[in-house]
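Student: build me a structure from this.
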Amino acid sequence: MRAAELSELAAFAAVARHKSFRKAGEERGVTASAVSHAVLNLEDRVGIRLLNRTTRSVSLTEAGELLISHLDPAFGEMAGALDALNRYRDTPFGKVRINVPNSIGPFVIGHVVGPLLKKNPNLQLEINATDRLVDIVEEGFDAGIRFGERVTEGMIALRIKPRIRLVVVGSPAYFETRPKPETPHELKRHLCIQNMFPSGARYAWEFEKDGQTVSFQPTGPLSLDDHELMMQAALDGVGLAYVWEPRAERAIASGKLVQVLDDWCQLEEPLYLYYPSRRHMSAGFRAVIEAMRAA
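Tutor: Now for the predicted structure:
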């Protein structure tokens, strides 16, 4: 098989995974038009339409489904063969793509990246930080990081550190005009910044103490989907914020923010590095797993 033909098949396989020419191009490091051109060449060569295309979506034809069912195992075998060469190298190589929630990324992998890349100079680490719920298989990631209750069923999950919690903070200036809440029920008398997912959905502030759980849904005038912006709004005296404790630690220690309801704020579910079961795991990905486990 010629290199051009193999490249066309690889381009088609990427589109089949992502159902998107743009995402397939990002994975392969080329433009969406280059991927589209490669797939068109493949279709012309085999004389069969493999993809259905509209302005909004891409889907596989029956012939495309048949082809990808044969290509996936074949590409897996090739990846395994190439990875077997790692025994002749000093360090792992290649790209590893990881998805991590933006709000907790610095606390989870920030201290891992430097030592990992220093130890493995041929490794390329691509980290996508977003609080959007991501299908790591569909979007071409090797692994993701989530709290336990959000890990997709059927995934291999490795528990990692740290275990963190969300806390309630406000500025000293804010508390000059309002008393500090002693229980979550008293939050109704406060201005509270609403927490949003990237989808726009709001999520409640969760509390627990002595077996009693309280779920509070803020109704304040400000809604944000970024914890840094929540921190800044709290520092500016806009209202109370519900943010990850490591993000607020320095401001609390310096007196710029005041933490309240400490005994009601409990640790979240454990964090996990999760990934699909696979027959061939690259040496680069194994290095990432080892680094996360050691951390």
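Student: contacts, neighbours, all on C-alpha from now
Tutor: OK.
Student: show me how far stretch 154-164 is from its chain's centre.
Tutor: 13 Å (C-alpha atoms, centre = their mean, to the nearest Å).
Student: for that stretch, buried residues please.
Tutor: For stretch 154-164, burial by neighbour count (16 or more other C-alpha atoms under 10 Å) applies to 157, 159, 160, 161, 164.
Student: work out for me the element the second one sits within.
Tutor: For residue 159, the element it lies in under DSSP states H and E is strand 156-160.
Student: packing partners for that strand?
Tutor: Contact here means 3 or more C-alpha pairs under 8 Å, 6 or more residues apart in numbering; DSSP states H and E; on that basis strand 156-160 packs against strand 271-275, helix 283-294.
Student: so which of the ones you listed is nearest residue 29?
Tutor: Ranking these by distance to residue 29, with C-alpha to C-alpha as the measure, places helix 283-294 first at 18.7 Å.
Student: what's the angle from the closest one to strand 156-160?
Tutor: Note on geometry: by axes from the mean of the first three to the mean of the last three C-alpha atoms, to 10 degrees, helix 283-294 and strand 156-160 are set 40 degrees apart in direction.
Student: the stretch 1-150 of the chain: strands as residue ranges?
Tutor: For the stretch 1-150 of the chain, applying DSSP state E, counting those that start in this stretch gives strands covering 51-53, 58-60, 94-100, 123-129, 143-147.
Student: alongside the first, I'd like the structure of this one:
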Amino acid sequence: MKTSGLSELEAVLAVARHRSFRAAASEMSISTSALSHAVAALEARIGVRLFNRTTRSVSLSEAGAQFVQNVAPALSTIRDALEQAGSFRDTPSGTLRINTSTGAARQVMPVFIAFLQRYADMKLDIVTEGRLVDIVVEGFDAGIRLIEAVPQDMIAVPFGDRQRFAVVGSPEYFARHKPPRTPADLAAHRCIRSRMPGGSIYQWEFERHGEALRIDGDGALTLDEPGLMLAAARAGLGLAYLTEWNVSADLANGALVRVLEDWTPPLDGLCLYYPGRRHVPAGLRALTDMIHDYADANRKRSQTSRKRPARP
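Tutor: So this is what the prediction gives:
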């Protein structure tokens, strides 16, 4: 969260993180010119150049690297103190920067909407990307990912139900191809392959009765976005491997058919996570409480639906 009165120091740290005035200005929601003037004013006041600038790159000078190393912890302490004092307000205020994936953001969107409706003085800056980033280094207050991907030194707040993957294809596709009964049968099928943010191809994961398999299926199409994979599967181009959340509507309306269901056990679901520290900003604490409430409500609805007797 950004705090007024520390703009020049915040500007230096943002440029140091991004190695770019444009990216740093975007993060701080100010113009590149305003950011450049803030950094230049600080450099003039202390009498040293903090950054080496060319038309193509920005790097810390020796003095700048030492300055950032000394200032970053102190600024963090000051920011926490200001946030802690601000927590005595009747309602939280400020901006929360959250890093997550596109699919996770779609699932958590109802909570984001409810949060902004309840706390009129809060702002959310949601950045979606496939790669897993260091939220501390990148200047985020929190992240939302699958629990298994969260670093162990973070505080994790579970959100929603456990997740399962599903292998799906269109009725048209299965009219032309015999449905697979085991993962090994995928060798005879066209698979819609998934490219990871780092460039590698994701191998489909299966498990049953203690037997675990990873399959790198063959196919003519490789994509890196779940919505595109879903559209390709609907069009009959092959089988897709996606979360149940992504395919539930298409399974319900018959646009897609699921196979190998007994080979895809549930996995731990999403969580909001943030660095462990003595003080949690009021806005983040309020969002955490709302996620707890949302998860509890979902759990109760799920328990009620399981107990409801079947209609005769």
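Student: just give the TM-score of the two.
Tutor: Counting by TM-score structural alignment, normalised by the length of the first structure, the TM-score of this superposition works out to 0.90. Behind it: 291 aligned residues with a C-alpha RMSD of 2.2 Å.
Student: got a list of contacts for the strand holding residue 159 of the first structure?
Tutor: Outside of strand 156-160 of the first structure, the residues within contact range by C-alpha atoms under 8 Å, 6 or more residues apart in numbering are 151, 270, 271, 272, 273, 274, 275, 276, 277, 292, 293, 295.
Student: average gap between that strand and the second structure?
Tutor: In this overlay with the second structure, the average offset of strand 156-160 of the first structure from its partner residues is 2.5 Å by mean C-alpha distance after the TM-score superposition for the first structure.
Student: distance check, residue 146 of the first structure against residue 98 of the first structure.
Tutor: Taking C-alpha to C-alpha, to the nearest Å as the measure, residue 146 of the first structure falls 11 Å from residue 98 of the first structure.
Student: could you do residue 294 of the first structure as well?
Tutor: From residue 294 of the first structure over to residue 98 of the first structure the distance is 17 Å, taken as C-alpha to C-alpha.
Student: before we move on, what about residue 131 of the first structure?
Tutor: As defined by C-alpha to C-alpha, residue 131 of the first structure lies at a distance of 13 Å from residue 98 of the first structure.
Student: next one: residue 83 of the first structure
Tutor: Taking C-alpha to C-alpha as the criterion, residue 83 of the first structure is separated from residue 98 of the first structure by 19 Å.
Student: with residue 280 of the first structure instead?
Tutor: Applying C-alpha to C-alpha, one obtains 17 Å for the distance of residue 280 of the first structure from residue 98 of the first structure.
Student: in terms of neighbours, single out the busier of those two.
Tutor: When neighbours are counted by other C-alpha atoms under 10 Å, residue 280 of the first structure and residue 98 differ, and residue 98 comes out ahead with 22 against 14.
Student: and the lengthiest helix in the first structure, how far from the second structure on average?
Tutor: Scanning the first structure for the longest helix, with DSSP state H as the assignment, gives helix 62-83. Helix 62-83 of the first structure differs from its equivalent in the second structure by a mean of 2.9 Å after superposition (mean C-alpha distance after the TM-score superposition for the first structure).
Student: go through that helix and flag the buried ones.
Tutor: Across helix 62-83 of the first structure, burial judged by 16+ other C-alpha under 10 Å covers 64, 67, 68, 71, 80, 83.
Student: tell me which of the helices and strands packed on strand 156-160 of the first structure sits most buried.
Tutor: Each of these was assessed for mean neighbour count using mean count of other C-alpha atoms under 10 Å. The highest is strand 271-275, with a mean of 23.
Student: so where is it in the second structure?
Tutor: Aligned by TM-score structural alignment, strand 271-275 of the first structure falls on residues 270-274 of the second structure.
Student: how far apart are the matching stretch and its match in the first structure?
Tutor: Its matched residues in the first structure lie on average 2.1 Å from stretch 270-274 of the second structure after superposition (mean C-alpha distance after the TM-score superposition for the first structure).
Student: please enumerate the helices of the second structure.
Tutor: The residue ranges that make up the helices of the second structure, judged by DSSP H, are 7-18, 21-28, 32-46, 62-86, 102-118, 171-176, 226-234, 244-253, 282-307.
Student: how much space between the closest residue to residue 67 of the second structure other than its chain neighbours and residue 256 of the second structure?
Tutor: Here the nearest residue to residue 67 of the second structure in space, its sequence neighbours aside, is residue 50; by C-alpha to C-alpha, 6 or more residues apart in numbering that works out to 7.8 Å. Computed as C-alpha to C-alpha, the residue 50 of the second structure to residue 256 of the second structure distance reads 57 Å.
Student: who has more neighbours, those two?
Tutor: Set side by side, residue 50 of the second structure and residue 256 show more neighbours around residue 256, with 26 against 23, by other C-alpha under 10 Å.
Student: can you tell me, leaving aside adjacent residues, what's nearest to that one?
Tutor: The shortest distance from residue 256 of the second structure to any residue that is not its chain neighbour, by C-alpha to C-alpha, 6+ apart, is 4.5 Å, and that residue is residue 170.
Student: swap in residue 269 of the second structure?
Tutor: Once its chain neighbours are removed from consideration, residue 269 of the second structure has its nearest residue in residue 162; the separation is 4.2 Å (C-alpha to C-alpha, 6+ apart).
Student: and that neighbour, what's its match in the first structure?
Tutor: Using TM-score structural alignment to pair residues, one finds that residue 162 of the second structure aligns to residue 163 in the first structure.
Student: wait, its match sits on residue 271?
Tutor: Yes - at 6.6 Å, residue 163 of the first structure counts as touching residue 271 under the criterion of C-alpha atoms under 8 Å.
Student: identify the contacts common to the two.
Tutor: What both residue 163 of the first structure and residue 271 touch, as defined by C-alpha under 8 Å, 6+ apart, is an empty set.
Student: how near is residue 272 of the first structure to residue 87 of the first structure?
Tutor: Distance check for residue 272 of the first structure against residue 87 of the first structure: by C-alpha to C-alpha, it reads 29 Å.
Student: my bad, should have said residue 73 of the first structure
Tutor: 23 Å.
Student: and if you look at residue 100 of the first structure?
Tutor: In this structure, residue 100 of the first structure lies at 30 Å from residue 87 of the first structure, with C-alpha to C-alpha as the measure.
Student: out of these two, which sits in the more crowded spot?
Tutor: The residue with the greater number of neighbours, taking residue 100 of the first structure and residue 87 and applying other C-alpha under 10 Å, is residue 100; the counts read 23 against 10.
Student: for the more buried one, what are its contacts?
Tutor: Residues near residue 100 of the first structure by C-alpha under 8 Å, 6+ apart: 127, 128, 129, 130, 131, 144, 145, 146.
Student: again, 6 Å this time
Tutor: Residue 100 of the first structure sits next to 129, 144, 145 when contact means C-alpha atoms under 6 Å, 6 or more residues apart in numbering.
Student: again with residue 239 of the second structure
Tutor: With contact taken as C-alpha under 6 Å, 6+ apart, residue 239 of the second structure is in contact with 168, 169, 191, 192, 233.
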